[in-house]
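> Got a predicted model here, sequence first, then my questions.
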Amino acid sequence: MARYTGPVCRLCRREGQKLFLKGDRCYTDKCSVAKRNFAPGQHGQSRKKLTEYGMQLREKQKVRRFYGISESQMIKYFAMADKMKGITGENLLRILELRLDNVVYRMGFASSRAEARQLVTHGHFLVNGAKVDIPSLLTKVGDVIEVKEKSRNSDKLKELVENHSGNTARWLDVNVEQLKGSIVAEPAREDIDIPVEEHLIVELYSK
């Protein structure tokens, strides 16, 4: 399936909640969900009661859109999560959180996951000292992620450092001044602030 390239605000409206796909804009009055909190399209304002399958599908689509992944990637990650020990739904979210683009976003080096994905693709980051340009790379505890030396003078990254809130996930250790961070633990379910009922996704893929 090709990556969606249309207006991302339509995705938030389709799910009926903010997915924070446009960074800072999502926190302002310009947010489409705040202005038009109904699904896009001709029949968007007619609310229909979802079936059990419909609820499962919506949760799956919500997660895909949060992390910006394709259906084939979602299926691959679910298969990985299903083989791991523990709760499959939580395993799935943990895998998605450990994607390199999400880690860069969680560290505060990008204002959205889409921006993080672009920065990684353009080769601005090192993982354990080696240049990596694969956003889907699954990181692990102990990995060190840092901005490449040649990229540290970019206006965009300087702006991100100046506006960094310092509120990074507790499973990460970030040194904003050095544009560097490390993964100190695997993310627990309570560390993942995504409003999703992952058990519905498990039910969908287990049919």
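Received it, and whenever you're ready, just let me know what you need. Numbers count the residues shown, from 1 in each chain.

> alpha carbons only for contacts and neighbour counts from here, please
OK.

> quick one: buried residues of the lengthiest helix in the chain?
Determined from DSSP state H, the single longest helix within the chain is helix 52-67. Buried residues in helix 52-67, counting neighbours by 16 or more other CA atoms under 10 Å, are found at 55-67.

> Equivalent analysis for stretch 34-50, please.
Those would be 37-40, for stretch 34-50 by 16+ other CA under 10 Å.

> Would you map the helices across this structure?
Here the chain has its helices, by DSSP H, at 8-15, 32-35, 52-67, 71-83, 88-97, 100-106, 113-121, 155-162, 198-205.

> so how far is the longest helix of the chain off the chain centroid?
14 Å (CA atoms, centre = their mean, to the nearest Å).

> ok, the buried residues of helix 52-67 vs Phe125, which is closest?
Closest approach between these and Phe125, by CA to CA: Tyr67, at 18.8 Å.

> these two touch, right, that closest one and Asn102?
Yes. Checked against CA atoms under 8 Å, the pair Tyr67 and Asn102 is within contact range at 7.3 Å.

> before we go on, here's another structure to hold up against the first:
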Amino acid sequence: MARYTGPKSKISRRFGEPIMGPSKALNKKNYPPGVHGRGRRSKKSEYALQLMEKQKVKYIYGILERQFRNLFHRAAIKDGITGENMLKYCEARLDNTVYRLGIAPTRRAARQLVSHKHILVDGEVVNIPSYSLRPGQVISVREKSKSLEAVTESLVSHSSKRYTWLEWQGPDMVGKFVTYPERDQIPENINEQLIVELYSK
């Protein structure tokens, strides 16, 4: 199954941001990983910046190259701004929505919950993390999975984080993907225009 399984703190240090969750290594070593991490030149070419931005989005949402290329193509042929469409499709992924609803503490954990058939979409089990949700679809935790310690602990710790494009009914563990989010509602630090420029070459 397509996913990144390497060290998370290295990725965070490479980009200088906790893109794969909070990392103590980022506080201790605020320079890129590797033997030349400290002495690496800071000025990067235009292409390097564009490529890094694409890699950052892929790591944040857990998407590999072919999936990402297909997703970008969908965004490019849809009406509207290509970069914003791309981020909307990333946010509409089932694993990302499970994470945003607070059912899982990280996107990796959300991916595992989906893969292990703990999540329902419109009452049916869906075990494909990349499943693209449509506005109005209902996401819920399977009845026999509601007592899972990982789920209950995550819901308690994420109770204060809510997003305007999602609805959540805590007691029933049922959420709704109301609409695609607007760009200013997505909190991730992403310059999507660099990715559009990369693919337009």
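Cool, the structure landed. Because the structure is predicted, anything quoted here is derived from the model rather than measured.

> Work out which residue lies at the spatial centre of structure 2.
What sits nearest the mean C-alpha location of structure 2, by CA atoms, centre = their mean, is Tyr61, with 3.0 Å.

> What's the match for it in structure 1?
For Tyr61 of structure 2, the aligned residue in structure 1 is Tyr67 (criterion: TM-score structural alignment).

> Same check on Arg107 of structure 2?
Correspondence of Arg107 of structure 2 to structure 1, assessed by TM-score structural alignment: Arg113.

> Tyr163 of structure 2 too?
Tyr163 of structure 2 maps onto Ala169 in structure 1, by TM-score structural alignment.

> So what's the residue count around its match?
When neighbours are defined as other CA atoms under 10 Å, Ala169 of structure 1 has 17 of them.

> distance of it from Glu97 of structure 1?
11 Å (CA to CA, to the nearest Å).

> now swap in Leu137 of structure 1 and tell me
Counting by CA to CA - Leu137 of structure 1 and Glu97 of structure 1 are separated by 11 Å.

> Could you check which of these two has the larger neighbour count?
Shown here are Leu137 of structure 1 and Glu97; by other CA under 10 Å, Glu97 has more neighbours (22 against 14).

> And the more buried one? What does it align with in structure 2?
Matched to structure 2 by TM-score structural alignment, Glu97 of structure 1 sits across from Glu91.

> Could you report the separation of its match from Lys144 of structure 2?
27 Å.

> quick revisit: is the residue nearest to the centre of structure 2 in contact with Leu94, as I believe?
No. In this structure Tyr61 of structure 2 lies outside contact range of Leu94 using CA under 8 Å: 10.8 Å.

> Now do the contacts for the equivalent of Ser46 of structure 1 over in structure 2.
Under the alignment (TM-score structural alignment), Ser46 of structure 1 pairs with Gly39 of structure 2. With contact set as CA atoms under 8 Å, 6 or more residues apart in numbering, Gly39 of structure 2 has no partners.

> same deal with Lys8 of structure 2?
Contacts of Lys8 of structure 2 by CA under 8 Å, 6+ apart are Met20.

> run the last query once more with 10 Å
If you count contacts by CA atoms under 10 Å, 6 or more residues apart in numbering, Lys8 of structure 2 has them with 18-23, 25, 59.

> Aligned against structure 1, show me the partner of it.
Aligned by TM-score structural alignment, Lys8 of structure 2 pairs with Val8 of structure 1.

> do you know how far its match is from Gly68 of structure 1?
Val8 of structure 1 is 10 Å from Gly68 of structure 1, by CA to CA.
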